[in-house]
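K.L.:
what's the 3D shape of this:
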Amino acid sequence: AMSEAQIEELLTKDPAALGPMSVGATNAGALFNGIRMPEGDRWELVDPGHAWGTRETVDALDRAIAEVHRQFPGSPKLYIGHISARDGGRLSPHKSHQAGRDVDISYFLDARHRWYQRATAANLDRERTWAFVRALITETDVELILIDSSVQRLLKEHALKIGEDKDWLDEVFQFGSRKPRPLIRHARGHANHIHIRFYSPIAQESAVRAYPLLVKRGAIKPTANYVRHTAKKGQTLGSLARQYGTTVEAIKRANGLRSTAIQAKRVYNIP
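P.N.:
You can find the predicted model right below:
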């Protein structure tokens, strides 16, 4: 492992040699030395300017998509949406996507497929989409996958039909399972795309070691640390600000809020 002096020397002379670093949390982080997802004949970048990630993220996506094409040669392209901005940080309209480890990507749908099209029983290509999700689970270091429960049902039914182990499927799918932390979880707004979050052990560990020097040399801004608060009935941004010693505007920025209205039972980031 490099010493602090060696890291500082590289920051001065050859920052790229330090490799990509995923700094901080995915909802309060930064990206240093990010890698842009390349153009490819198996995917289409919806917004190339916001398709920056760690090397591990880029390689994992490539590997999972390649597995689909191995099983189903000639498969159509997937659409890859936002990963992160070049330097990470806040990327509207997301709360996450700040540290090069989150990816929005399409489902495999029928021939009339377009980006952000809702997946349904009528248009979902179950074989290819399950092959992709399965490859994410078995071939990459994935942290979580967000898929609407309606689409989870279709994929789980297909997986059972082709002989996948039911106990294993109950471990990975939230739909039809009572496991406390399944890998595939429901989140509203994810019937039209899949959200993937990867672990990036090398990029994350490198960032932890280099963080003080990155901040010291102005390579990144200090990242925020958030408390996760589940709002209760009757609470307001003002009461939360007083409780945690922060400001209403800071809470609004941390959650991408345009107004001061909050909802009971919703989880908010408190800086």
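
K.L.:
Please make it C-alpha for all contacts and neighbour counts, starting now.
P.N.:
Fine.

K.L.:
mind listing the strands for this structure?
P.N.:
Assigned by DSSP state E, the chain shows strands spanning 21-25, 28-32, 35-36, 43-45, 52-53, 78-80, 102-105, 142-146, 184-185, 194-198, 227-230, 267-270.

K.L.:
which of the ones you listed is buried the deepest?
P.N.:
For those, ranked by mean neighbour count under the definition mean count of other Cα atoms under 10 Å, the leader is strand 52-53 at a mean of 32.

K.L.:
picking that back up, dump the strands of the chain to a markdown table, plus distance to L169.
P.N.:
Putting the strands of the chain into a markdown table (distance: least, Cα to Cα, whole Å) gives the following:
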| stretch | distance to L169 |
| --- | --- |
| strand 21-25 | 28 |
| strand 28-32 | 32 |
| strand 35-36 | 33 |
| strand 43-45 | 27 |
| strand 52-53 | 29 |
| strand 78-80 | 24 |
| strand 102-105 | 22 |
| strand 142-146 | 14 |
| strand 184-185 | 10 |
| strand 194-198 | 18 |
| strand 227-230 | 29 |
| strand 267-270 | 28 |
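
K.L.:
Compare these and give me the one nearest Y244.
P.N.:
Shortest separation from Y244 across the strands of the chain is recorded for strand 267-270, at 7.5 Å, computed as Cα to Cα.

K.L.:
Please provide the structure for the following sequence as well, for comparison with the first:
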Amino acid sequence: MTGPRVRPMLDVRRIYAEDAALELPRGQEVLGRWPDAEIVPVASHWNIPEVHGDERNVQRWVRIKTEALVLGVKKSLVTRPNGRSADFIAPSTANGCAMACAYCYVPRRKGYSNPVTVFANIEQITKHVARNIAKQGPKTEPNQCDPDAWVYDIGENSDCSVDAMISDNVRDLCDLFRMTPTAKASFATKYVNRDLLDWDPMGRTRIRFSLMPHETAKVTDIRTSPIAERIAAVNDFVGAGYEVHLNFSPVILTPTWESDWAELLRQVDDVL
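P.N.:
So this is what the prediction gives:
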């Protein structure tokens, strides 16, 4: 007897692509990963009516995330001050997510579906980030982000662990920080991508695994790695050279939320 069929995280069948993205090496590399996918030309990655503007897509939310991909060029390259978990927010190398968390804020700007958009102009993005890092110079005063290094969040609008399955954009940024003694990359994730264990980040990339009680995650963290798998991965990523933090969020008030969180903290303590 076989178990229920599990939909793959990505089974890309349509790639909506700007001409400018197709002209870049990264765009061609992404196409090469799904050679049988239909290429749909679009004028703008932000304006795809059949993906973003059709309310009927609500019923196909997960299917679109699984089967559709968008290739674009990020036109506005801005590094913004942050000051919370990171000193700065770097320009995104992707937008959207193949996962489907019920409380996600990213889809609000995209309308009725939210496939991953990959930005093909990665060389422009990495050069912009490198210039910004050089402009800061060494960090001379510790703060809540890090005592010694400037921290750049590289995954504000996507989950970098999943993005790394689609293109080498995340690895290119992590390689940049690997060779940068004054700064660190940082991103939050709900997906355990063990391919990242081979990257040798030399402590210059901070992964923040998001955790919440298992019973709550089952109905809100859709298509993500199970909480137990995230916890079990922590020591492996530390051993592979990552700095690992834990995000205990969001806190959703259920009738049993206090006991559920207490149990989660016990599980974390047992493993770590």
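
K.L.:
care to give me the TM-score?
P.N.:
Overlay of the two chains. TM-score (TM-score structural alignment, normalised by the length of structure 1): 0.25; 112 aligned residues with a Cα RMSD of 5.7 Å.

K.L.:
Figure out which of the strands of structure 1 is closest to N255 of structure 1.
P.N.:
In terms of Cα to Cα, the element of those nearest to N255 of structure 1 is strand 267-270, at 6.2 Å.

K.L.:
packing partners for that closest one?
P.N.:
Under the contact criterion of 3 or more Cα pairs under 8 Å, 6 or more residues apart in numbering; DSSP states H and E, the helices and strands touching strand 267-270 of structure 1 comprise strand 227-230, helix 248-255.

K.L.:
Ok, which of those comes nearest D62 of structure 1?
P.N.:
Within those, the stretch nearest D62 of structure 1 is helix 248-255; the backing value is 31.0 Å (Cα to Cα).

K.L.:
In a markdown table, list the helices and strands packed on strand 267-270 of structure 1 along with distance to W52 of structure 1.
P.N.:
Shown next, in a markdown table, are these (distance: least, Cα to Cα, whole Å):
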| stretch | distance to W52 of structure 1 |
| --- | --- |
| strand 227-230 | 26 |
| helix 248-255 | 21 |
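
K.L.:
Do me a favour and get the end-to-end distance for stretch 11-28 of structure 1?
P.N.:
Taking Cα to Cα, to the nearest Å as the measure, stretch 11-28 of structure 1 stretches 23 Å from start to finish.

K.L.:
One more: stretch 152-171 of structure 2?
P.N.:
Rule used - Cα to Cα; the end-to-end distance of stretch 152-171 of structure 2 is 14 Å.

K.L.:
Stretch 237-255 of structure 1 now?
P.N.:
One end of stretch 237-255 of structure 1 to the other measures 11 Å (Cα to Cα).

K.L.:
buried stuff in that stretch?
P.N.:
When neighbours are counted by 16 or more other Cα atoms under 10 Å, the buried residues of stretch 237-255 of structure 1 are found to be L237, L240, A241, T247, V248, I251, K252, A254, N255.

K.L.:
now, which of those sits nearest L11 of structure 1?
P.N.:
A254 (29.3 Å).

K.L.:
ok, that closest one touching I270?
P.N.:
Yes. Using Cα atoms under 8 Å, A254 of structure 1 and I270 qualify as a contacting pair, with a distance of 7.0 Å.

K.L.:
hang on, I133 of structure 2 packs against A183?
P.N.:
Yes. Taking Cα under 8 Å as the definition, I133 of structure 2 is a contact partner of A183 at 6.9 Å.

K.L.:
okay, and the common contacts of the two?
P.N.:
Residues within reach of I133 of structure 2 and of A183 at once, by Cα atoms under 8 Å, 6 or more residues apart in numbering, are W150.

K.L.:
Give me the more crowded residue out of those two.
P.N.:
The neighbour comparison of I133 of structure 2 against A183 (other Cα atoms under 10 Å) goes to A183, with 26 against 21.

K.L.:
just checking, the more buried one touches F177?
P.N.:
Yes. Under the criterion of Cα under 8 Å, A183 of structure 2 makes contact with F177 at 6.4 Å.

K.L.:
still on that earlier bit, now for the strands of structure 1, which one comes closest to R153 of structure 1?
P.N.:
For the strands of structure 1, the distance to R153 of structure 1 is smallest for strand 184-185, at 11.3 Å, taking Cα to Cα.

K.L.:
and the closest one, what does it pack onto?
P.N.:
Using 3+ Cα pairs under 8 Å, 6+ apart as the contact test, the elements touching strand 184-185 of structure 1 are strand 142-146.

K.L.:
The strand it packs on vs strand 194-198, what angle?
P.N.:
Calculated by axes from the mean of the first three to the mean of the last three Cα atoms, to 10 degrees, strand 142-146 of structure 1 forms an angle of 160 degrees with strand 194-198.

K.L.:
Find the nearest non-adjacent residue to L22 of structure 2, please.
P.N.:
Q28 (6.0 Å; Cα to Cα, 6 or more residues apart in numbering).

K.L.:
Helix or strand: which one has the one you found?
P.N.:
Taking DSSP states H and E as the criterion, the element that holds Q28 of structure 2 is helix 25-33.
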